[in-house]
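[1] Predicted model follows, preceded by the sequence.
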Amino acid sequence: MENILIPLMDNELSPRFDLAPEVLIISITRETSAMGTLSERVINFETPSAEAMYRLVMAENIQTIICAGMEKEVYEFLKRKGIKVLDNVCGPVDPILEAYLAGHLSSGQNYF
């Protein structure tokens, strides 16, 4: 199973990873190489913070983060933990998620 975290703000990627008011967590269970089951849930933060985001990433066993921007020290910390980070991605969630699932998403892409 792969767990993906996307920081949200109004159904778009939040401009800042650590200040997102909510996150979308997507769990993908691959049944065959081409087919899989996808489940989604949104988690809201009362007070967004880097600490709250770290706790969530670790508690949910997140393997991939897709985000617009994050501080360099946060990026380095997540990479040291073995988490794949696709950053500098901008736009609405749906086309970004579709690109990721198709294997076409990379850091620096803009979907506006």
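    Cool, got the structure. Residues are numbered from 1 along each chain as shown.

[2] only C-alpha atoms for contact and neighbour calcs from this point on.
    OK.

[3] can you give me the strands in this structure?
    For the chain, the strands identified by DSSP state E occupy 2-9, 12-13, 22-30, 36-44, 64-66, 84-86, in order along the chain.

[4] Kindly reformat those strands as JSON lines containing mean neighbour count and distance to residue 56.
    Putting those into JSON lines (neighbours: other Cα atoms under 10 Å; distance: least, Cα to Cα, whole Å) gives the following:
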{"stretch": "strand 2-9", "mean neighbour count": "22", "distance to residue 56": "9"}
{"stretch": "strand 12-13", "mean neighbour count": "22", "distance to residue 56": "17"}
{"stretch": "strand 22-30", "mean neighbour count": "18", "distance to residue 56": "10"}
{"stretch": "strand 36-44", "mean neighbour count": "12", "distance to residue 56": "9"}
{"stretch": "strand 64-66", "mean neighbour count": "22", "distance to residue 56": "12"}
{"stretch": "strand 84-86", "mean neighbour count": "19", "distance to residue 56": "15"}
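
[5] next up, a second structure to put side by side with the first:
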Amino acid sequence: MVLHCVAAMVKRVLISLYGNDVAPRFDLATEVLIAAVGEDGKVVEEKILVLPQASAEKLCHMVLTEDVQAVICGAIEEEYHQYLTWKRVQVFDSVIGSAEAVLNRFRRGMLKPGDILFEREVKGDR
């Protein structure tokens, strides 16, 4: 029973990747980052999985088999968004930025669908 309570405090998130950034389209992602975030906001587990081919159906299946509670992605077809929501998975779509920046905002509880996170380059004084 204690193990069940500890597991309930961890939230698993899947980020569709394109390199080090959030993939622009969920259905074309061939890499994902799955992270487990504790109640204190610390990442307790992190892994990157490479898929043999891009498939929204296989990504949805992975979300369910990996016990993921939240998905962070760029564009996602309405059909998959509704399916994941129906399965009680929180979907943060239309997110742009590096996986690291997005995960940091998620673990602080500040990520919202549509967030654009990128660092601006400052070029000297104007």
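    In hand now; what should we look at? Note that the structure is a prediction, hence the values are computed from the model and not measured.

[6] Now the TM-score, please.
    After superposition, the two chains reach a TM-score (TM-score structural alignment, normalised by the length of structure 1) of 0.90; 109 aligned residues with a Cα RMSD of 1.3 Å.

[7] Among the strands of structure 1, which comes closest to residue 110 of structure 1?
    Of all the strands of structure 1, it is strand 12-13 that lies closest to residue 110 of structure 1, at 10.7 Å by Cα to Cα.

[8] residue contacts, the residue most central in space within structure 2?
    For structure 2, the residue sitting closest to the mean C-alpha position, by Cα atoms, centre = their mean, is residue 15 at 2.7 Å. Residues near residue 15 of structure 2 by Cα atoms under 8 Å, 6 or more residues apart in numbering: 22, 32-34, 71-73, 99.

[9] now do 7 Å
    Contacts for residue 15 of structure 2 (Cα atoms under 7 Å, 6 or more residues apart in numbering) come out as 22, 32-34, 71-73.

[10] That one pairs with which position in structure 1?
    Taking TM-score structural alignment as the alignment basis, one finds that residue 15 of structure 2 is matched in structure 1 by residue 6.

[11] From residue 43 of structure 1, how far out is that match?
    According to Cα to Cα, to the nearest Å, residue 6 of structure 1 and residue 43 of structure 1 sit 10 Å apart.

[12] closest to residue 77 of structure 1 out of the strands of structure 1?
    With respect to residue 77 of structure 1, and counting by Cα to Cα, the nearest of the strands of structure 1 is strand 84-86 at 10.7 Å.
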